[in-house]
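Colleague: sequence unknown, structure follows:
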C-alpha cells in the first residue's frame, strides 16, 4: 500500500481533525501528530486537458521548467501526439503530479468517449487549456468537471499567435487585444 493519500482522502482527514476536540489532551496530541504525517503525504493529481493542439504538453513542460526535447519533457508536435494520459512529477513539489491528457475531439479521442478513456475520476483538479476562443469541447469539459464537483482553471494559450495576427492591422493596440481576450474568457 502506498504511503500517499489522495486529495479526496485528505477531506476525510479533515473530519478526523474536527473529532480531536472530543479527545483528552494527550490522546489529541498523539492523534494530531499522526494526522499531520498523513497530510504531508497528500498527492494532488492535476489533469491538463483541452482540445487537441491547444498546447497542453507545452504547458506541462513550461510549468515544470523543462524545454522541449530535454530528458523527461512531454512530447509536443503539430499532430495528435499525446495518445494516453502521461504523468509528470512537479520538480519542486514531490506530491504534485501533472497529467498531460490527450486532446478532446481528436480522431482517437472523440468527445462522447473521452471521459471514460482518460479515467476522468482519477484527477483532483483540472486545467483546461485552449488556444483560441472557448468552444463546445471546452464547455463540455467544464460541465463534466463541475458535475463531478471538482475545480478547474481555464488557461488561454498561444496568445502570441493572436498578437502577431492582430499586429498586422493598422490600428493595433496590444492592451485592447488582451482585454478583449480576457473578456471573452470571462464571458464563457
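Modeller: Looks like it came in fine. Not measured: the values here are computed from a predicted model. Residues are numbered from 1 along each chain as shown.

Colleague: C-alpha only now, for contacts and for neighbours.
Modeller: OK.

Colleague: Now do the same contact list for residue 90.
Modeller: Residues in contact with residue 90 (CA atoms under 8 Å, 6 or more residues apart in numbering) are 64, 96-98.

Colleague: ChimeraX command to pick out the buried ones of these?
Modeller: To isolate the buried ones among these in ChimeraX, judged by 16 or more other CA atoms under 10 Å, type:
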select :64,96,97,98
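
Colleague: Inside strands: which ones of the contacts of residue 90?
Modeller: 96-98 (DSSP state E).

Colleague: Could you dump these into TSV and include distance to residue 89?
Modeller: Below are these laid out as TSV (distance: CA to CA, whole Å):
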residue	distance to residue 89
96	6
97	5
98	6
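
Colleague: and of these, the nearest to residue 72?
Modeller: Closest approach to residue 72 among those (CA to CA): residue 98, at 12.6 Å.

Colleague: Any chance of TSV for the contacts of residue 90, columns distance to residue 79?
Modeller: Conversion of these to TSV gives the following (distance: CA to CA, whole Å):
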residue	distance to residue 79
64	22
96	28
97	25
98	21
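
Colleague: Closest one of the contacts of residue 90 to residue 18?
Modeller: residue 96 (25.6 Å).

Colleague: check contacts around residue 100.
Modeller: Residue 100 touches 47-49, 56-57, 60, 74, 82, 85-88, counting by CA under 8 Å, 6+ apart.

Colleague: which of those residues tops the neighbour count?
Modeller: residue 56 (30 neighbours; other CA atoms under 10 Å).

Colleague: Now do the contacts for that residue.
Modeller: 48-50, 100-101, 129.

Colleague: So which of those residues are in strands?
Modeller: Those of the contacts of residue 56 lying in strands (DSSP E): 48-50, 100, 129.

Colleague: Which two among those are spaced furthest apart?
Modeller: Among the ones in strands among the contacts of residue 56, 100 and 129 lie farthest apart (CA to CA), at 10.8 Å.

Colleague: Quick check: neighbours shared by those two?
Modeller: What both residue 100 and residue 129 touch, as defined by CA under 8 Å, 6+ apart, is the set 48-49, 56.

Colleague: Can I get the residues you listed in CSV including distance to residue 109?
Modeller: Below are those laid out as CSV (distance: CA to CA, whole Å):
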residue, distance to residue 109
48, 15
49, 12
56, 15
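
Colleague: what ranges do the strands span in the protein?
Modeller: Going by DSSP E, the chain shows strands at 5-6, 42-50, 86-89, 96-100, 125-130, 151-156.

Colleague: Check it against this one:
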C-alpha cells in the first residue's frame, strides 16, 4: 500500500479482492462438482455399455444355440429304441396327451380288452415312452404308441427329434378336438421328409352324443358340422373322423383300408378264377366242381378281426383260433 493513500480507497480494494477470491472459490467448487457429476455419468455410461454388450453377447449366443437346435432338428439321428427297420413296416401314432392313442391302437389291431398285447388305457397319460405293438398275425407290421407331446417327460421343443418321426413309414396324427399348432408342426415335419401321414379326429361319438343332447342334432348333422369346422379353421387337408368305441362306424373302416391297402382282399364273385363259365374253365378236359357264386368267391385263406384263420377248400373249411 502506498503512503498517503486514502483509507476508503484501500477498503474498496480489499473488498474487490475478496469478491474476486469468493468468485474464484465458487467457480472452483462448481468445477469440482461438475467434474464429480461427470465422473458419475461416465461410470453410468460405462455400466450401461457393459450391460448392452452382455445382452448382445447373450442374443448372439442364443442365435447360435437356436441354429444348432434347428440343424439338429433337420438332421436328427434315428432313435436308439427304433431298431430293425429293414423288413418291417413301422407306423407311428402321435398326438397330445389325452387324445386316446392307446385305445385307438387297440381297436386298430382289433385286440380284445385286457388280452395279450392290449395297450394300457386310462384317464391319465398312460404312455410314458415309445412302445411297439405288433399287428396280430403280421409281426412285421409294427404300431408304435408314442407319448404325447407337451409333458414334462417329453417337452414339445424336442418332440420331433426325440420321436424320430422321419424314420417311420407312416404316421397318424391324432386329436380329440381342434388340431393344435403342435399337430400342424408335426404334419409339416412329415411333409418335409415325405413321410405319409393321416390326420385323425378321435372321439367323434362323444361329439355326436353331446350335440344331440344339447341341440337335438342327429349324427349326420354333427359330422357335417365337424367336417366344415375342420375345413374352415384347420387347414390340415384330408382328415378322418373316428370313434375307438365304435370302430366300425364313421371313417375308421376307410382309414384302415388306406393305412393297410395290402391287407384288403376283395370278394369278387365274378372274378374269372372263380366263375366256371369263364374262358379259363372251358377246356374240354377241365370239369371243375360247380359251387355257388358266394362259395366260389370265398375260396382261399381268410382272417377275421380277432385273428382267427379260415381256410376254405371247396365246400370244406378249416378254422384256426389264435390263443
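Modeller: Received, thanks. None of the values given here were measured: they were computed from a predicted structure.

Colleague: so what number do they get for TM-score?
Modeller: Once superposed, chain against chain, the TM-score is 0.73 (TM-score structural alignment, normalised by the length of structure 1); 150 aligned residues with a CA RMSD of 1.8 Å.

Colleague: Considering the contacts of residue 100 of structure 1, which are maintained in structure 2?
Modeller: Retained in structure 2 (both residues aligned by TM-score structural alignment, their matches' CA atoms under 8 Å) from the contacts of residue 100 of structure 1: 47-49, 56-57, 60, 82, 85-88.

Colleague: I'd like the residues you listed laid out as JSON lines, including distance to residue 136 of structure 1.
Modeller: Below are those laid out as JSON lines (distance: CA to CA, whole Å):
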{"residue": "47", "distance to residue 136 of structure 1": "19"}
{"residue": "48", "distance to residue 136 of structure 1": "17"}
{"residue": "49", "distance to residue 136 of structure 1": "14"}
{"residue": "56", "distance to residue 136 of structure 1": "17"}
{"residue": "57", "distance to residue 136 of structure 1": "21"}
{"residue": "60", "distance to residue 136 of structure 1": "23"}
{"residue": "82", "distance to residue 136 of structure 1": "21"}
{"residue": "85", "distance to residue 136 of structure 1": "22"}
{"residue": "86", "distance to residue 136 of structure 1": "24"}
{"residue": "87", "distance to residue 136 of structure 1": "26"}
{"residue": "88", "distance to residue 136 of structure 1": "28"}
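
Colleague: For residue 162 of structure 1, state which of those residues is nearest.
Modeller: residue 56 (17.6 Å).

Colleague: Residue in structure 2 paired with that closest one?
Modeller: Using TM-score structural alignment, the partner of residue 56 of structure 1 in structure 2 is residue 101.

Colleague: now residue 161 of structure 1
Modeller: Checking TM-score structural alignment: residue 161 of structure 1 goes with residue 206.

Colleague: Please enumerate the helices of structure 1.
Modeller: 7-19, 25-39, 56-64, 111-117, 136-147, 159-166, 174-187 (DSSP state H).

Colleague: Can you tell me which of those helices is nearest to residue 124 of structure 1?
Modeller: It is, among the helices of structure 1 and with distance given as CA to CA, helix 7-19, at 6.3 Å.

Colleague: And the closest one, how far out from the chain middle?
Modeller: 23 Å (CA atoms, centre = their mean, to the nearest Å).

Colleague: neighbouring contacts of that helix?
Modeller: Contacts for helix 7-19 of structure 1 (CA under 8 Å, 6+ apart): 32, 35, 38-39, 42-45, 124.

Colleague: Residue 114 of structure 1: which of the residues you listed is nearest?
Modeller: Distance to residue 114 of structure 1 across the contacts of helix 7-19 of structure 1 (CA to CA) is lowest for residue 124, with 17.2 Å.

Colleague: First-to-last residue distance for stretch 124-141 of structure 1?
Modeller: Length of stretch 124-141 of structure 1, first residue to last, CA to CA, to the nearest Å: 14 Å.

Colleague: Then stretch 193-211 of structure 2?
Modeller: 39 Å.

Colleague: Repeat that for stretch 114-124 of structure 1.
Modeller: 17 Å.

Colleague: which bit of structure 2 covers it?
Modeller: The aligned range for stretch 114-124 of structure 1 is 159-169, by TM-score structural alignment.

Colleague: so which of the ones in strands among the contacts of residue 56 of structure 1 comes closest to residue 139 of structure 1?
Modeller: residue 50 (9.9 Å).

Colleague: tally of neighbours for the closest one?
Modeller: Neighbours of residue 50 of structure 1 using other CA under 10 Å come to 28.

Colleague: Spit out the contact partners of it.
Modeller: Residue 50 of structure 1 touches 56, 103-104, 128-130, 137-138, 141, counting by CA under 8 Å, 6+ apart.

Colleague: Over in structure 2, see which of those survive.
Modeller: Those retained in structure 2, by both residues aligned by TM-score structural alignment, their matches' CA under 8 Å: 56, 103-104, 128-130, 138.

Colleague: from these, which would you call buried?
Modeller: Buried among these (16+ other CA under 10 Å): 56, 103-104, 128-130, 138.

Colleague: Quick check: the nearest residue to residue 110 of structure 1 once chain neighbours are set aside vs residue 131 of structure 1, distance?
Modeller: Nearest residue to residue 110 of structure 1, sequence neighbours excluded (CA to CA, 6 or more residues apart in numbering): residue 104, at 6.3 Å. Relative to residue 131 of structure 1, residue 104 of structure 1 is positioned 13 Å away (CA to CA).

Colleague: one step back: how about the contacts made by the alignment partner in structure 2 of the residue nearest to residue 110 of structure 1?
Modeller: Matched to structure 2 by TM-score structural alignment, residue 104 of structure 1 sits across from residue 149. By CA under 8 Å, 6+ apart, the contact list for residue 149 of structure 2 reads 95-97, 155-156, 159, 182.

Colleague: Could you export the buried ones among the kept ones among the contacts of residue 50 of structure 1 as JSON lines, including distance to residue 155 of structure 1?
Modeller: Below are these laid out as JSON lines (distance: CA to CA, whole Å):
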{"residue": "56", "distance to residue 155 of structure 1": "10"}
{"residue": "103", "distance to residue 155 of structure 1": "15"}
{"residue": "104", "distance to residue 155 of structure 1": "15"}
{"residue": "128", "distance to residue 155 of structure 1": "6"}
{"residue": "129", "distance to residue 155 of structure 1": "5"}
{"residue": "130", "distance to residue 155 of structure 1": "6"}
{"residue": "138", "distance to residue 155 of structure 1": "11"}
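
Colleague: equivalent range in structure 1 for the helix or strand hosting residue 11 of structure 2?
Modeller: Per DSSP states H and E: residue 11 of structure 2 is located in helix 7-74. Aligned using TM-score structural alignment, helix 7-74 of structure 2 spans no residues in structure 1.
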